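Q: the following comprises the amino acid sequence and a computationally predicted model.
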Amino acid sequence: MTQRAALYRGELGRWVPWLGLATSLAAVFMQLLDATIVNVALPSIAVDLGASVSAQLLMVSVYTLSFACSLITAARLGDLLGRRRVFLTALAVFVVASLLCGLAQTPTALVVSRALQGLAAGSMSAQTFAIISGLFPKRAHPRVFGIYGATIGLATICGPLVGGLLIQWDLFGWGWRLIFFVNLPLGLAALVLGYFYLVDAKPDGVRQLDLGGVVLSAVGLFLLIFPLAEGRERGWPTSIVVMLLCSVPVLIAFVVYEWRLGRRGGDPVLRLELFTDRAFSLGAAIAFVFFGTLTSLIFTISLTLQFGFGFSPLRAGMMTLPWALGTGLAALASAAVYRRIGNLVLPSGMVLFAGSLVVLAAQLQHEGTDPRWSALAGPLFIGGAGLGLFVAPLQTAILATVRPENAGSVSGLLPTVQQVGSSIGLAVIGVVFFNLVATQSADAVQAERPALTAQLAEVGVPPGLIPRAEETFVRCASEQLGSTSPMKVPDECRSPVSGGAPLGAAQQQIADSAVVAARESTRSAAGEAFLQAERRILWIIAAVAAAIGLASLTLPRRNQLVDDRSVAAA
């Protein structure tokens, strides 16, 4: 008997699974936090490193891309080499990559380090389900995945808040670099804990690396996710559209290849027989739609608060804090709720979530573009509670009928389903959201004209020039808010004066005041346009949440657990 296996029979035996769970949850928290925290720091990174808009986009998308493309392959490597070994190796690489991100001196160095960080995060994530499933018997899964769900909710929603706090803290003058350095103590602690208490496990029997499946899955996911992540910001050029179209035949080829390999008695990375289980296939489909919806909602709310309303990252994070608290607390309580009503906890969670979004939309209409924290805290907390009651029991329902020998495949498949769902949902809702902003912008801009006229007259702009200034404001504001990137000021509208004789001091002061007035009016118009667009998005997502709740009624009322089987130490 190995020393680690002996831990289960010693005094520490009952604590070993929980210590292993703590290691897994620390990794989950870091990898999800780093998916969103960088968005807050992009303005600071752009100034410090001189990063172009394209480089800034890559700093965000390359992490998601490398994360998604590594999941299926890393899951198989866990089957082959042992999940503990792959997990701890990936965790060590993630810590090193975080250090490299924090030390980066050029945009290229940061992009490359982010890619390495994403590969390591995906490799960790691909082991998590299998490790947790092996640490605990099936009957303990509702409680365990309740804790897991709370971690996911907190990490997903807290990214902007943590990022804002760290940047404002500016410890040792590190600025944005602190968002990467914060991973070092947490990652090192998880490494030590995992080394001593994480029990290794891999399925019985000799497994092989399915090179054909590895290549096809990685290429197909790259062709799918890269265009979805970059297409809108780049204006959907032909090359991006072609890549997206090519992803379809490649992914079909991957599925066909895996099916044929399984029929020949091979060992495919994707076990298609998993989808013959009704609970698993329904649960995976629900997870696909749910995570696409959740990611899109977080994206649009963050944009509305920070750009539309002009909130700082810290204030925006504080506004969504009740959401994170509701998610965490309800996820912890979800196991107890499941024991009472079974999988009816899933539609119950979605009813709370959908209802909270409708109330939130009404509150936003009442509060306007400077909402009070107290006015939004209630519906956000209820919405978070609905998410918490849904996320953890859904994971349990999906995994209930999965046999231990298939745990590795599921551990890579489920995060891939969630990641692809998030990418597609973000692309679709993103298009809808920005089209709604453009639609609402015309009325919002026109509504600002009287206030701008009064401001221009107040700062001393000659009456004969006010109509021209108004026309310039309407043209520039409409062009900006009607574009695919309404956060960016059009180039031709950046300079207030072009040509003509130099202005005197008094005239220059009037011109500067006029520019400030125009910018304030643009900000007000943007706030109203984003407000109305976000309200409509909330209605749309509420309807999708209601549909998800109805779909979850098709799952078994109680999870039918397969026979538990111990996962032997390697």
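A: Alright, I've got the coordinates. Numbering: from 1, shown residues only.
Q: please count neighbours and contacts with C-alpha atoms only from this point.
A: OK.
Q: for the chain, longest helix please?
A: Taking DSSP state H as the criterion, the chain has its longest helix at helix 407-459.
Q: packing partners for it?
A: helix 53-81, helix 107-135, helix 211-230, helix 278-303, helix 466-481, helix 505-552 (3 or more CA pairs under 8 Å, 6 or more residues apart in numbering; DSSP states H and E).
Q: OK, contacts around Met243?
A: Met243 sits next to Leu223, Leu224, Pro227 when contact means CA atoms under 8 Å, 6 or more residues apart in numbering.
Q: now name the helix or strand holding the nearest residue to Met318 once chain neighbours are set aside.
A: Beyond its immediate neighbours in the sequence, the residue positioned closest to Met318 (CA to CA, 6 or more residues apart in numbering) is Leu161, lying 6.3 Å away. Using DSSP states H and E, Leu161 sits within helix 141-169.
Q: that helix: how far from the chain's middle?
A: 11 Å (CA atoms, centre = their mean, to the nearest Å).
Q: same for that helix, what does it pack against?
A: helix 16-49, helix 178-181, helix 313-319, helix 321-341, helix 373-399.
Q: how about these, which one is nearest Ser521?
A: helix 313-319 (21.5 Å; CA to CA).
Q: please compare the first structure with the one that follows:
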Amino acid sequence: MSQIEVMPVERRRWFMFAILLVGAFLPPLDFFIVNVALPSIQEELGTSSSAEQLVISSYAALYAVTLITGGRLGDLYGRGRMFFLGLIGFAAASLICGLASSPWVLISGRALQGITAAVMAPQALASVQAIFPESEKPLALSLYGAVFGLASVIGQALGGILISLNLMGMGWRAIFLVNLPIALLVILFGIPALRETRARHASKLDLGGTALSMMTLGALIVPLIEGREAGWPLWSWLSIAAAPLLAWLFWQYETRLRLAGGAPLLDPAALRAPGLGRALLVALSFYSIGVFFLLFSMYLQSALHATALSAGLIFLPFGTGFLLGPLSTSQGRRLLGAYVNCAGMGLEVVGLLALTWLVLGTPTGVTPPSLLLAVILFVIGFRQGLAMPTLMRMVTGRVAPAYSGMIAGITSSTLQVSTSLSVALIGGIFYTLLGAHTDAAAITHAFTVSILCIAACLALGAGLSVTLARQPAPIPDASRVRPS
């Protein structure tokens, strides 16, 4: 295990953390914001349906497969350095997207966005273990979780607003170019203030492990994202079948490297921490709600004929709840102790069941009562946000600070895999039930069945959380990473 030097608590840790949180905010923002822009992009660039899918999936796939490497790079070469390199790259990729003159230039820019986002995103979560004392970690993780709620609040509505305003005739391009002033401000104020943290004895990046990890995740994620759109061709099934073999090869390679005294990308010693495997399974079930945004948007726009902007605004109660939930985690811990995560996920299940009841109890093609719908969406988002910081602590708190970047990347990658699995599997159930039908009744039926599937996944995660609450994470070494 890498050694770290004991140091006093960093005085500027909250300002440093605020800077790093930008790296956690921009990736989900760009995931949410682009959805409402696809019709405008198609109109101007003439993108095909498959190209539109690639605008989304090229970003999501490369983001997922690069996250573990991004976290490890922060451990080895400095979290601040990797954050700023990722941010600069993300801004450059956003500029490419904003100036794109063809679908393939846009797709290339989105792919670069995914890679650079994965370099900057894990650094905030890793820094929680590195710069905060134990007493402050719950609040830091709550703020980290709130960032995702803030991104969903802003992303769902901002895309439609920017396109409607058509600032300086930019249209949909503004959703990408808005990243540039954000990046510039963070660079100007952040570079002088951010002190470096890393594992003390940095070693070379495990290039073999990096390649095998990306191949393993790519073999799973790419066909899940692209397979349904392509009609599940043979290559997609062969790729999914190859994923377990590649995972086994990756594990064997990392184990041998560890025994030889090397520094593996994914250290097997860290993954043997008690309860870590179950904690990652909870993370895998946690973002099964990722498909909800796609399906609810389809229900609103196709069954209820809401506009893209109206649909985005209907999501605001969910996003507001997701924003406020993490900020209530400390109160939740005082009331529920280690059971906050399982309570949050369990009550989220109740919210999804209530949504199903509301939709089924409303005449087909009619919008459910606005106030009741808003309350239910707020509850679902609030409970999701309440559970998230505890989930992060449940995972990252089970390993030593020297592994912070690695486990942050693994956690973030697991959540991305969870989203991809939910889109592929639960989305597949939705489209199978829908078939060739496009009427409101068929869409409503497929939507409600899919919501019940999401609820079942979250109920499984809540059950696993109960077993973890009975096995608290060991208190990690309170040592500090030496600032440089």
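A: In hand now; what should we look at? As the structure is a computational prediction, the values presented were derived from the model and not from experiment.
Q: where does the TM-score land?
A: Once superposed, chain against chain, the TM-score is 0.93 (TM-score structural alignment, normalised by the length of the second structure); 474 aligned residues with a CA RMSD of 1.8 Å.
Q: before we move on, the earlier item: I'd like the helices and strands packed on helix 141-169 of the first structure as JSON lines, with mean neighbour count appended.
A: Compiled in JSON lines, those are given as follows (neighbours: other CA atoms under 10 Å):
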{"stretch": "helix 16-49", "mean neighbour count": "20"}
{"stretch": "helix 178-181", "mean neighbour count": "22"}
{"stretch": "helix 313-319", "mean neighbour count": "21"}
{"stretch": "helix 321-341", "mean neighbour count": "22"}
{"stretch": "helix 373-399", "mean neighbour count": "25"}
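Q: re earlier: what's the counterpart of the residue nearest to Met318 of the first structure in the second structure?
A: Correspondence of Leu161 of the first structure to the second structure, assessed by TM-score structural alignment: Ala157.
Q: go ahead and confirm its match touches Ile314.
A: No. With contact defined as CA atoms under 8 Å, Ala157 of the second structure does not reach Ile314; the gap is 9.1 Å.
Q: from Val53 of the first structure, how far out is the residue nearest the centre of the first structure?
A: Closest residue to the average C-alpha location of the first structure: Thr295 at 5.1 Å, with CA atoms, centre = their mean. Going from Thr295 of the first structure to Val53 of the first structure by CA to CA, to the nearest Å gives 22 Å.
Q: what sits against Leu198 of the first structure?
A: Here Leu198 of the first structure is in contact with Val16, Pro17, Leu19, Gly20, Thr23, Arg84 (CA under 8 Å, 6+ apart).
Q: go again with 7 Å.
A: By CA atoms under 7 Å, 6 or more residues apart in numbering, the residues touching Leu198 of the first structure are Gly20, Arg84.
Q: what do you get for Phe390 of the first structure?
A: Val345, Leu346, Gly349, Met350.
Q: so which bits of stretch 337-351 of the second structure are buried?
A: Buried residues in stretch 337-351 of the second structure, counted by 16 or more other CA atoms under 10 Å: 338-351.
Q: got it, and stretch 230-239 of the first structure?
A: Glu230, Gly231, Arg232.
Q: I'd say the second one and Val242 touch.
A: Read it as Gly231 of the first structure. No. When contacts are counted by CA atoms under 7 Å, Gly231 of the first structure is not listed as touching Val242 (11.1 Å).
Q: returning to what we had before: which of the buried residues of stretch 337-351 of the second structure fall in helices?
A: Val340, Asn341, Cys342, Ala343, Gly344, Met345, Gly346, Leu347, Glu348, Val349, Val350, Gly351.
Q: next, count neighbours for the alignment partner in the second structure of Ile132 of the first structure.
A: Structural alignment (TM-score structural alignment) places Ile132 of the first structure against Val128 in the second structure. By other CA atoms under 10 Å, the residues close to Val128 of the second structure number 27.
Q: and the gap between the residue nearest to Met318 of the first structure and Trp373 of the first structure?
A: 14 Å.
Q: again with Gly283 of the first structure
A: 35 Å.
Q: what does Met406 of the second structure align to in the first structure?
A: Checking with TM-score structural alignment, Met406 of the second structure has Ser409 as its match.
Q: report the contact partners of its match.
A: Contacts of Ser409 of the first structure (CA under 7 Å, 6+ apart): Ala75, Arg76, Val269, Leu270, Arg271.
Q: which of these does the second structure keep?
A: Among the contacts of Ser409 of the first structure, the contacts conserved in the second structure (both residues aligned by TM-score structural alignment, their matches' CA atoms under 7 Å) are Ala75, Arg76, Leu270.
Q: just give me the closest of those to Val95 of the first structure.
A: Out of those, the member with the shortest distance to Val95 of the first structure (by CA to CA) is Ala75, at 20.0 Å.
Q: hmm, that closest one is touching Ala407, no?
A: No. The criterion here is CA under 7 Å, and Ala75 of the first structure misses it with Ala407 at 9.2 Å.
Q: of these two, who's got more company?
A: Higher neighbour count among Ala75 of the first structure and Ala407: Ala75, with 32 against 24, using other CA under 10 Å.
Q: residues in contact with that one?
A: Ala126, Gln127, Gly408, Ser409, Ser411, Gly412.
Q: which one (most neighbours) among the residues you listed?
A: Ala126 (34 neighbours).
Q: what secondary structure does Arg198 of the second structure sit in?
A: coil (DSSP: H, G, I helix; E, B strand; the rest coil).
Q: any idea how many residues pack against it?
A: 30.
Q: how close does it sit to Leu143 of the second structure?
A: 22 Å.
Q: now do Pro103 of the second structure
A: 37 Å.
Q: what lies in contact with stretch 285-299 of the first structure?
A: Contacts for stretch 285-299 of the first structure (CA under 7 Å, 6+ apart): Val417, Gln418, Gly421, Ser422, Ser423, Ile424, Gly425, Leu426, Ile429, Ile541, Ile548.
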